[in-house]
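Engineer: Pasted the sequence and its predicted model underneath.
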Amino acid sequence: MALATNSSPNHVPHLSEPLQLGDLTLRNRNIVASALRNRSVPTNVPNDLNLEYYVQRAKGGAGLIMTEGTLVSQQGTEWPHNPGIWSEEQVAGWKKITEAVHAHGTHMFCQLWHTGRVSHPDMEEQKRAGKPVPGPSSIAARGGRFRQLFGAPGYVTPTPIEDPWTIVEEFRHAANMAKKAGFDGVELHSASGYLIHQFLDHTANQRTDMWGGSVENRCRLGLEVLKAMIDVWGPARVGIKISPCGGYNDVGMPLPDTLHTYTYYLTQLGTLKPAYIQLVRHNPRFEATVPVDIGGTVQRVPRATPHDVLAVYAGIVRTRAAHLARGRTEAQLRGPAMPAPAADARNPSPTRVFVNGGLTPAEADALIAEDVVDGAAFATLWICNPDLQRRAERGLPLGKIVDYVTLYAAPEGKDLSYGYTDYPFADPDGCE
């Protein structure tokens, strides 16, 4: 198949536009989303194969790369061979990667992550921590499955975290280590039913102290962790990922509770002026089912609360930001409702809106053109297309994942590069 020439029209002109993200200028709005790959073998230290993976995607034209979920401490993981960011050895491993990615014109953020109650008690790092599986409350997660070890999330009941301020400090330490490793910024993983999300959700968090009960209390941990990260980096270098629809790892509240919680959470996040808020749409591919007694018969039912995430939440960030840009104060914003800014107004906020979840490049381009979002994050498409941006620009066919098992590990008998760094470039000579 003949490749389009460089003079051919760009098929995703809006996705390809540069974006000002805080004090960084991204060369385009196509973002490599965090995706667990579990190739940091034999330890939790990034290795040369990890370096090759990330550099491939920098060569392939990504504007911003998010690391895979990166553990902030030994306590709290369900995945083997997942990289961390709490030790000097890990910092050295990541530093090789950030320097190589920067050499190809791409910026890179480290996603800071703690799995909370879905940690596996027999994971090596969890055992070395010498601590029990932690959670907001003594409520086990239903649904899901561990990929490499026996059992399923929920077969062990978590031990409530006695003092959540210790978690805040773990994230603060990880943010400092990420700065030493040469990252351009950090992202708080506040999605997918992991620890921060567990505190947000009243089905997982039934505490009666300052960290549970009311919406304000359930949102406290996420907000305090983000503040700690901002203390280290400044708001222009910190982002956050949220998934209001829930579903994964047995989280999800009735729609009225979801709307109340996330409206408050996003409003408070907006006052901190982070670089971006990444909104994850409902994606049936990752929908979990849980056992529910229906009329005396136990049936498995979907766990998520599907609703239009962009329609409901994107405007919260953009409307507040627009009013602040026009000289409104936070006190005024807490007053009577005010009309939204003009529909054609570009986002004036220091906080950008990113979307993630089952997108195609064409759909992302349209959402940016319509000024609904500022950028788009792709996970599986970047996994199987190391040159996703180049292919999208030229309108070339996109590859597909060969085997979903390879998302989380190389199949038995295969080299670690299988399904990881062996996806082909459409035009190797056309990449940097």
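Structural biologist: Done, it's in.

Engineer: only C-alpha atoms for contact and neighbour calcs from this point on.
Structural biologist: OK.

Engineer: What number of residues are in the vicinity of the nearest residue to His120 once chain neighbours are set aside?
Structural biologist: Sequence neighbours aside, Glu78 is the residue nearest to His120 in space, at 4.6 Å (criterion: Cα to Cα, 6 or more residues apart in numbering). Residue crowding around Glu78 was assessed by other Cα atoms under 10 Å; the count is 27.

Engineer: Same question for Ser7.
Structural biologist: Counted with other Cα under 10 Å, the neighbours of Ser7 add up to 7.

Engineer: Presented hereafter is structure B, for comparison with structure A:
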Amino acid sequence: MQITSVSAPLFQPIQLGSLTLRNRVFMSALTRNRSVPTNVPNDVNLEYYQQRAKSAGLIISEGILITPQGTEWPHAPGIWSREQIAGWKRITDSVHTEGSVIYAQLWHLGRVSHPEAPEQIASGQPVYSPSPISARGGKFRFLPGEPGYVAPTAIDDPTVLLDLFEQAAINAKQAGFDGVELHGANGYLVQQFLDSTSNERTDVWGGSVTNRSRFGLLALQRLIKVFGKDRIGIKLNPGGGYNDMGMPLEETIETYSYFISEADKLGIAYISLVRYLDMFDPVIDGRKRGTPHDILDTYGPLIKKAHIFANGGFTGEEAAATVKAGKASGVFFGIPWITHPDLAKRLQFGKSLDNEIDFLTLYGKNYAPEEEQRSGYVDYPAAKYEQTQIKRRSFISRFFTLLHRNRQRVVSQN
């Protein structure tokens, strides 16, 4: 089989800092809730990542919690304990063996935690956010009565949270991750500081665009301190309304233009820009919550140093055209990776994306044992390929594995 001409732009190697990615088909962070019985990565998690590492150019882990916090996502993994670090180390080793690269997405939920969630109770801490403003909408279906969001406690000193991000990066490095992505999208903590509808502070952490940007930019600097600037990325969703986010258009453009420009000046490896998607924009008080506008065209020209990675409902053909046009260096896919463990390979050789998603098993079974978490997770089939092509893929995989190991050796010697 030959690489299709349509997909060819996605299958040129790309240099990401000191790392060489074998293609430009990336796997976005995907919460799957399979780290049972607690929040430590397990054998079925390892199998899931290993399957996808056989063809992905870059993998971003599912959102990894940086501190014991209650969440509407039971069994999402953390990275604050020695057991969690060891669990992730097994996964990163397996990804590297398959010739791929993996970043840890560092995640703090902020105001969309719940004080009655087991981990939140165990932490002994309140639900923290920039301001005591509850998000609208949402239900905690794993709690009795399915309660909605509650008013959080305004954090007195946000540097306490910055310390948590820095420690999480240290732990991620020990776990063998190649870099870290700051989760700055979807209404979680970093976006809560950026957005004036969730941040009404009057100190240096709120008010002006500069002040609202402070937390996210300082968080990036903390991560750079641990990994170096060429191993850091950030995910942003300027138009999204998920978790009750969204400012007026003019304010949105002003805020994100400043933040993106300043983040780019830090010299980080990439900025992932998520397009506005109507299907993920909730209706609150009778209207869509987000702020629709052309994300790549609005903010792409502001990025001078970092790679622009695109995200948000791309087809393979659209992704290839976006890369060919120079609007992005690579493209993240989400749901297609869930149902197609060999997604990049399918796009490369023109195989159909014919595995339908089972939404009933999307987030696993709450509190079910590990062996029952395989359904809808690691049992989606790969396509059939010619034997000659399998041998070629194996050679390429081994090549990039050796290249990655040599680069790691050089870095450690320096």
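Structural biologist: Everything's here; your move. Being a predicted model, the structure only gives us computed values, none of them experimental.

Engineer: one step back: which residue in the second structure lines up with the residue nearest to His120 of the first structure?
Structural biologist: If you follow Glu78 of the first structure across to the second structure using TM-score structural alignment, you land on Glu72.

Engineer: Surely its match is in contact with Pro147?
Structural biologist: No: at 10.4 Å, Glu72 of the second structure does not count as touching Pro147 under the criterion of Cα atoms under 8 Å.

Engineer: So for the two, which residues contact both of them?
Structural biologist: Shared contacts of Glu72 of the second structure and Pro147, defined by Cα atoms under 8 Å, 6 or more residues apart in numbering, are found at 139-141.

Engineer: In those residues, which residue is surrounded by the most others?
Structural biologist: Most surrounded of those: other Cα under 10 Å gives Phe140, at 20 neighbours.

Engineer: The second structure: strands as residue ranges?
Structural biologist: In the second structure, the strands defined using DSSP state E lie at 14-16, 19-21, 25-27, 58-65, 102-107, 128-129, 153-154, 179-184, 232-236, 270-274, 283-284, 287-288, 307-311, 330-333.

Engineer: Reformat the ones you listed into a markdown table and put mean neighbour count and distance to Gln221 of the second structure next to each item.
Structural biologist: Shown next, in a markdown table, are these (neighbours: other Cα atoms under 10 Å; distance: least, Cα to Cα, whole Å):
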| stretch | mean neighbour count | distance to Gln221 of the second structure |
| --- | --- | --- |
| strand 14-16 | 16 | 18 |
| strand 19-21 | 19 | 20 |
| strand 25-27 | 28 | 24 |
| strand 58-65 | 23 | 19 |
| strand 102-107 | 26 | 14 |
| strand 128-129 | 26 | 20 |
| strand 153-154 | 18 | 23 |
| strand 179-184 | 26 | 11 |
| strand 232-236 | 25 | 9 |
| strand 270-274 | 25 | 14 |
| strand 283-284 | 14 | 35 |
| strand 287-288 | 14 | 34 |
| strand 307-311 | 25 | 18 |
| strand 330-333 | 27 | 24 |
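
Engineer: can you redo those strands as TSV with distance to Gln51 of the second structure?
Structural biologist: Output for those, formatted as TSV (distance: least, Cα to Cα, whole Å):
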stretch	distance to Gln51 of the second structure
strand 14-16	22
strand 19-21	17
strand 25-27	12
strand 58-65	11
strand 102-107	13
strand 128-129	36
strand 153-154	41
strand 179-184	20
strand 232-236	24
strand 270-274	24
strand 283-284	36
strand 287-288	37
strand 307-311	21
strand 330-333	16
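
Engineer: Ok, which of those strands comes nearest Trp80 of the second structure?
Structural biologist: Among the strands of the second structure, strand 58-65 comes nearest to Trp80 of the second structure, with 8.0 Å by Cα to Cα.

Engineer: To what extent does the closest one diverge from the first structure after superposition?
Structural biologist: For strand 58-65 of the second structure, the mean deviation from the first structure after alignment is 0.3 Å (mean Cα distance after the TM-score superposition for the first structure).

Engineer: Which strands and helices lie in contact with that strand?
Structural biologist: Here strand 58-65 of the second structure touches strand 25-27, strand 102-107, going by 3 or more Cα pairs under 8 Å, 6 or more residues apart in numbering; DSSP states H and E.

Engineer: nearest to His404 of the second structure, of those?
Structural biologist: Closest among those, using Cα to Cα: strand 102-107, at 11.5 Å.

Engineer: Give me the range in the first structure that that closest one lines up against.
Structural biologist: Against the first structure, strand 102-107 of the second structure falls on residues 108-113 (TM-score structural alignment).
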